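Engineer: pasting the structure only:
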């Protein structure tokens, strides 16, 4: 086991979006994160398991996976896969003049795996994105934006789609979660993040309750717990080292926090994995 979680990068520095057929090899990968990008994977053939943050998802034709850069995942494929991978950075959405693209994307927050019922249209859209992947004309970026927007809307329109979060999102909440996910050292004090976002703790708390049904403190605690679980499961860091990486002043405080949130100590959690 490594001391840190490996980070893989499948998109060049100059590119903001990439779409391609799903690679057939390797069929088994080590747990890893992505380098600051969001990934949507659509599989039309194949079998096996896909592990995301320690949760096993079976692979069946017509499955979609949504993976953010802070999540850890790995594959254990039993048969040859077919499908597509769509990768895009925050910069792709930020550079878009169409704000509906961001609004559609935000509705997938909390969604990791989705088995869809209608496949023909979604497969065509992924195929068109893959065909346009190498496009460099002035119009290519607009074509890609339109196709991504249509793809997201098509997925959202599927009867099997169930968002884990309310559809309402605010710019403040989005900025807050981005701040947590971009490697900013975690702190439990909401006032710390409010100051960075040039707002008040009250405004930040209201934005979190509107968007996620949680207080700002609960959002931070959820983020810290997810990262703690990843490090305990996928690295050989000691509990003290995990505690330090998450900005706890004392390992005993981290142990108490972890036990309060999960009902078990970090050591017990690691032993059960």
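Structural biologist: Happy to help now that I have it. Every value quoted in this text rests on a predicted model; they were computed, and no experiment measured them.

Engineer: contacts, neighbours, all on C-alpha from now
Structural biologist: Will do.

Engineer: For this protein, which segments count as strands?
Structural biologist: Per DSSP state E, the chain carries strands over the ranges 7-8, 17-21, 33-34, 38-45, 48-52, 55-59, 63-67, 73-77, 82-88, 113-115.

Engineer: how far is the fifth one from where the chain is centred?
Structural biologist: Meaning strand 48-52. Once both centres are worked out by C-alpha atoms, centre = their mean, to the nearest Å, strand 48-52 turns out to sit 15 Å from its chain's centre.

Engineer: buried stuff in that strand?
Structural biologist: For strand 48-52, a neighbour-count test (16 or more other C-alpha atoms under 10 Å) marks 48, 49, 50, 52 as buried.

Engineer: rewinding a little: and the strands of the chain: which comes nearest residue 132?
Structural biologist: Among the strands of the chain, strand 17-21 comes nearest to residue 132, with 8.1 Å by C-alpha to C-alpha.

Engineer: Need the contact partners of that closest one.
Structural biologist: 11, 82-89, 92, 126, 129-130, 133 (C-alpha atoms under 8 Å, 6 or more residues apart in numbering).

Engineer: For ChimeraX, what selects the buried ones among those residues?
Structural biologist: Selection of the buried residues among those in ChimeraX, burial being defined by 16+ other C-alpha under 10 Å:
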select :11,83,84,85,86,87,88,89,92,126,129,130,133
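
Engineer: Between all of the contacts of strand 17-21, which two are at the greatest distance?
Structural biologist: Using C-alpha to C-alpha, the two most remote members of the contacts of strand 17-21 are 82 and 92, lying 25.8 Å apart.

Engineer: residue contacts, residue 269?
Structural biologist: residue 232.

Engineer: on that earlier part again, which of the buried residues of strand 48-52 sit farthest apart?
Structural biologist: Based on C-alpha to C-alpha, the longest span within the buried residues of strand 48-52 runs between 48 and 52 and measures 13.4 Å.

Engineer: Put this next to the previous one:
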């Protein structure tokens, strides 16, 4: 599959450099000001990126969706998500790029440290209470340590990033207007991770439920409470997202793409795509390529 979207470690740097102590932090203006406050479409592999805007606004593209946002907000960009930014000149904020695997290896709870941010990209409002101020304070500490690292920097980074992630989890829960208990959250995130592994296999909901030791009805209730959609809808959305990515960023013919996505025949794929997106695959590709 020929990917047409640029892949970077840090934007504009094609050769991956070692990220100091598993992370890199810089002001939004560091790369965007010299580029007319615009960061074109690109993707990071192996890195989690968190973007924070405390004043100003930006037009954010995450995969095939594009929308304007005003401060204060955070953008969670998991690895492999195609994204782009167009900032209002003078926008203030910073970009935190994390080698999640490396940082998790230094954390007492390992991969659980980042489990709350797995899945699709999100834009989180930071306008409630003093969330923006507290997030800004933690980022200032990360920036200070990044500029002048010392003994135990990795340990300090782990605890600062953990605190930052917990504040983002709060913002996520508030945005969803839900407070699921720990067991529900872990099961729901486990389902999302399982979708990532098997959506191309076209598993039915019953197969996911069986792997999670749940009934189909209970899995659907959990998904509706946590994500506002049924389990089947989440599976379909992930498959549609992959189809949209490949239509925009690869040159694979629609007929071949249908088989790559696990459909039994191209007409079936075209009906699926039009039902969920409102456009035929060819029309969608043409509109977004323009």
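Structural biologist: Okay, I see it. This is a predicted model, so every value here is computed, not measured.

Engineer: Can you pull the TM-score for these?
Structural biologist: The TM-score (TM-score structural alignment, normalised by the length of structure 1) is 0.75; 267 aligned residues with a C-alpha RMSD of 4.0 Å.

Engineer: Tabulate the buried residues of strand 48-52 of structure 1 in TSV, adding columns for distance to residue 171 of structure 1.
Structural biologist: What follows is these, written out as TSV (distance: C-alpha to C-alpha, whole Å):
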residue	distance to residue 171 of structure 1
48	38
49	35
50	32
52	27
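
Engineer: Any buried residues in stretch 139-154 of structure 1, and which?
Structural biologist: In stretch 139-154 of structure 1, counting by 16+ other C-alpha under 10 Å, buried: 141, 143, 144, 145, 147, 148, 149, 150, 151, 152.

Engineer: What's the match for the fourth one in structure 2?
Structural biologist: Under the alignment defined by TM-score structural alignment, residue 145 of structure 1 is paired with residue 158 of structure 2.

Engineer: and its match, what does it touch?
Structural biologist: If a contact means C-alpha under 8 Å, 6+ apart, then residue 158 of structure 2 has 103, 104, 106, 107 as its contacts.

Engineer: In this structure the second one contacts residue 110, no?
Structural biologist: Yes - judged on C-alpha atoms under 8 Å, residue 104 of structure 2 makes contact with residue 110 at a distance of 4.7 Å.

Engineer: Compare these two and say which one has the larger neighbour count.
Structural biologist: Remark: of residue 104 of structure 2 and residue 110, residue 104 carries more neighbours, 19 against 15, as counted by other C-alpha atoms under 10 Å.

Engineer: Map the more buried one onto structure 1.
Structural biologist: Using TM-score structural alignment, residue 104 of structure 2 pairs with residue 93 in structure 1.

Engineer: How much space separates the closest residue to its match other than its chain neighbours from residue 179 of structure 1?
Structural biologist: Of all residues not flanking residue 93 of structure 1 in the chain, residue 102 sits nearest, at 6.2 Å (C-alpha to C-alpha, 6 or more residues apart in numbering). Distance of residue 102 of structure 1 to residue 179 of structure 1, computed by C-alpha to C-alpha, to the nearest Å: 17 Å.

Engineer: do the same with residue 195 of structure 1
Structural biologist: Separation of residue 195 of structure 1 from residue 179 of structure 1 (C-alpha to C-alpha) stands at 12 Å.

Engineer: Neighbour count for the two, which is higher?
Structural biologist: More crowded of residue 195 of structure 1 and residue 179, by other C-alpha under 10 Å: residue 179, with 16 against 11.

Engineer: ok, now how distant is that one from residue 234 of structure 1?
Structural biologist: Distance check for residue 179 of structure 1 against residue 234 of structure 1: by C-alpha to C-alpha, it reads 23 Å.

Engineer: repeat for residue 10 of structure 1
Structural biologist: 21 Å.

Engineer: More neighbours: the two, which one.
Structural biologist: Ranked by neighbour count (other C-alpha under 10 Å), residue 10 of structure 1 and residue 234 place residue 234 first, with 22 against 10.

Engineer: Just list the residues touching the more buried one, thanks.
Structural biologist: 1, 2, 4, 5, 31.

Engineer: Weed out the non-buried ones from those residues.
Structural biologist: For these, a burial check counting by 16+ other C-alpha under 10 Å picks out 5, 31.

Engineer: From the contacts of residue 234 of structure 1, which land in helices?
Structural biologist: Among those, none falls in helices (DSSP state H).

Engineer: Now render the contacts of residue 234 of structure 1 as a markdown table, adding distance to residue 257 of structure 1.
Structural biologist: Formatted as a markdown table, these follow (distance: C-alpha to C-alpha, whole Å):
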| residue | distance to residue 257 of structure 1 |
| --- | --- |
| 1 | 25 |
| 2 | 25 |
| 4 | 22 |
| 5 | 23 |
| 31 | 26 |
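
Engineer: now, which of the contacts of residue 234 of structure 1 sits nearest residue 161 of structure 1?
Structural biologist: Within those, proximity to residue 161 of structure 1 (C-alpha to C-alpha) peaks at residue 31, which comes in at 26.8 Å.

Engineer: For residue 176 of structure 1, see how far away residue 207 of structure 1 is.
Structural biologist: Residue 207 of structure 1 is 9 Å from residue 176 of structure 1, where distance means C-alpha to C-alpha.

Engineer: got the contacts of strand 17-21 of structure 1 as TSV, with distance to residue 114 of structure 1 columns?
Structural biologist: Formatted as TSV, the contacts of strand 17-21 of structure 1 follow (distance: C-alpha to C-alpha, whole Å):
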residue	distance to residue 114 of structure 1
11	24
82	17
83	15
84	15
85	15
86	15
87	17
88	19
89	21
92	23
126	16
129	20
130	21
133	24
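
Engineer: Quick test: name the residue nearest the centre of structure 2.
Structural biologist: Central residue of structure 2 (C-alpha atoms, centre = their mean): residue 121, 2.5 Å from the mean position.

Engineer: neighbours of residue 85 of structure 2, just the number please.
Structural biologist: Neighbourhood size, residue 85 of structure 2 [other C-alpha under 10 Å]: 20.

Engineer: typo on my end, residue 199 of structure 2
Structural biologist: Residue 199 of structure 2: 19 surrounding residues under other C-alpha under 10 Å.

Engineer: ditto for the one 5 residues further on
Structural biologist: Around residue 204 of structure 2 there are 14 other residues, counting by other C-alpha under 10 Å.

Engineer: show me what contacts it?
Structural biologist: So residue 204 of structure 2 contacts residue 232 (C-alpha under 8 Å, 6+ apart).

Engineer: quick one: it from residue 235 of structure 2, how far?
Structural biologist: Counting by C-alpha to C-alpha, the gap from residue 204 of structure 2 to residue 235 of structure 2 is 9 Å.
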